[in-house]
Every structure is written in C-alpha cells, then in structure tokens.
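K.L.:
One predicted model, sequence on top.
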Amino acid sequence: MDIAGSIAAVTAALGLVKELREIDAQYDKAEMKLKIAELTEALSDTKQGVADVAQALKEKDEEIDRLKKALQRREITVERRGYRYRQNANGDPVGDPFCPICLEEGNFTLTAPSYEVGKPFKCPRCKANFGRLTSYRYTE
C-alpha cells in the first residue's frame, strides 16, 4: 500500500469512529458490532499501509546513502579524455580509468587489459570493451 492508500485507510477509520459516536440508543447491538468490525478492518489496513510506507522510506534512505557515497567517491576522481581516474595528491590522474558504464550506476570498477585484438581494455564487471585507454603511472 502506498502513502495515498494509507491516508485513505486512516480517513476511512476516522469516518467510522465518527459514525460510532453518532450511534443512538435506537441502533441495536448488531449494528454496533458491525461498525466495530469495520473499524477494526480499517485500522488493520492502516497499520499494514504504514508498515509498507515505512519500508519504502527505509529503502529510499538506503538508496540516498548509496548515491551520496558514490557522489563523494566521484569527487575524488579526475577526468581526462572522457574517462575518470583516481587522482594523486597533486590532482593528476593515476592508474587505469574507471569503467564509464559502471560509474554511471555508482560502481567504481577499474578497466583492465583484456589482451584481445582491437579491444585492449575490458571492464571485469559489466564486460564492456574499450579501445585504447591511457594509463597514468604515479609520479610526484
């Protein structure tokens, strides 16, 4: 159940509570029991809806945390010739580039030599092939 469904269930439960308050002595016990059963069902739906919303919010918070970490890690990389690299203390690129496909997904996977003709670099995670890439060696 989504947020709108949870709100609708709460509204229905409140409406039933209002009806219970307005019951006169002229109503019999059967009518009262029916209204209480409807209220119980509405509150049960509300409880389930709130639990679903809480789970969805937890998943969203986890995704936000994952994206924040990816963004923070991306900030400590440097771009050269369309690829992102780790950077040294001087801000220069170091090592092999990260796979741009995986990087867009928030995964920091380094490309690696594939030793295939015409496809010298390959991502070990997504298996994407890349042409010639520049590897930077660490120098201070």
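P.N.:
Good, I have the coordinates.

K.L.:
contacts, neighbours, all on C-alpha from now
P.N.:
Noted.

K.L.:
Can you spell out which helices and strands pack onto the helix or strand where Ala70 lies?
P.N.:
Assigned by DSSP states H and E, Ala70 belongs to helix 29-75. If contacts are counted by 3 or more C-alpha pairs under 8 Å, 6 or more residues apart in numbering; DSSP states H and E, helix 29-75 sits against helix 3-21.

K.L.:
burial of Gln26, as a residue count?
P.N.:
Neighbours of Gln26 under the rule other C-alpha atoms under 10 Å: 6.

K.L.:
Give me the distance between the most centrally placed residue in the chain and Glu105.
P.N.:
Taking C-alpha atoms, centre = their mean as the criterion, Glu63 is the residue nearest the geometric centre of the chain, at 3.1 Å. To Glu105, Glu63 is 12 Å away according to C-alpha to C-alpha, to the nearest Å.

K.L.:
one more structure, for comparison:
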Amino acid sequence: MDVTGTLTAIGTALSVVKQLTEIDAHFDKADLKLKVAEITSALAQAKLGLVDAEEVIRAKDSEIKKLWDQLKYKAENTTRLDSMLYDTEDGQPVGRPYCPVCEEKGSLIKIIQDLVGPGRLFNCPKCKSNFGHVSVWQSKNGNY
C-alpha cells in the first residue's frame, strides 16, 4: 500500500470514530459492532501501509547512502582526463578508465581490452559500449 492509501485508511478510521461519537441512545449493538469492525479494518490497512512505507524509506535510504559513497569515492580517488574517469595515484591517472556510459547510470565499471578482436579495442563488459583506443596509465609500482 502506498502513502496515499495509508492516509485514506487512516481518514476512514477517523470518520468512523467520528460517527461513533455521534451515536445516539437508539443505536443497537449490531450497528456498534459493525462500526468497530470498520475501524479495526481501516486501522489494520493503515498499519500495513505504514510497514510498506517504512520498507520503501529504508530502500531509498540505502540507495542514497550508496550514491553518497560513490560520490565520495569519485571525489577522493579519481580524476578525469580526456572525458574519461580514472583512478588516481598521487593525483595522477592510473590504470584503465571507467565506462562513461555506465558511470552516467550510476555504476563504476572499468573498461576492458578485447584481445581477440581486430585492433584490440576497449569495450565495457557491462553495457558493451566500444571506446576504440584509450590511454592506459601505468602506476608507480608498474601495474595498470
């Protein structure tokens, strides 16, 4: 149940409670039991809706944390050179770049070199984008 449905269920329960407060002496037990059942049902729906809303909020909080972590990582550990994002070592680009297509979609995926295809071009293993020839920077310890 979404937030709107939850608010509707709470509103229904409140309107039934209002009807109960306007009860007169001639109201019989069957009508009273019916109104209490309506309140119980509406409040149960509201409770389920709030549980669903809590799950949605937790999922969104988790996604926000993941995005903040990515932003922090990118700010502290990467540099951009010729429109490609690289890891850094002492402020200099190191290794293979990240796929800019996947980066735009929120993923940091390093591109790979196709060793069997003609020209040994670089491709993204996830989105399959082809980047042709790109610069690969060697680190101080000799790794790529």
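P.N.:
Received, thanks. Computed from a prediction, not measured in an experiment: that's the story for all the values here.

K.L.:
coming back round to it: now do the residue nearest to the centre of the first structure against Lys127 of the first structure, distance only.
P.N.:
From Glu63 of the first structure to Lys127 of the first structure the distance is 25 Å (C-alpha to C-alpha).

K.L.:
before we move on, what about Val17 of the first structure?
P.N.:
Taking C-alpha to C-alpha, one finds Val17 of the first structure at 60 Å from Lys127 of the first structure.

K.L.:
Same question for Asp96 of the first structure.
P.N.:
In terms of C-alpha to C-alpha, Asp96 of the first structure sits 16 Å off from Lys127 of the first structure.

K.L.:
Of the two, give the one with the bigger neighbour count.
P.N.:
Using other C-alpha under 10 Å, the more surrounded residue of Asp96 of the first structure and Lys127 is Asp96, with 20 against 13.

K.L.:
how far away is the nearest residue to the more buried one once chain neighbours are set aside from Ile76 of the first structure?
P.N.:
Among residues not flanking Asp96 of the first structure along the chain, Ser135 sits closest, at 4.7 Å (C-alpha to C-alpha, 6 or more residues apart in numbering). From Ser135 of the first structure across to Ile76 of the first structure, the span is 17 Å (C-alpha to C-alpha).

K.L.:
same thing with Ile36 of the first structure?
P.N.:
60 Å.

K.L.:
Secondary structure element for Thr79 of the second structure, which one?
P.N.:
strand 78-81.

K.L.:
Report the buried residues of that strand.
P.N.:
Neighbour counts over strand 78-81 of the second structure (16 or more other C-alpha atoms under 10 Å) mark 78-79 as buried.
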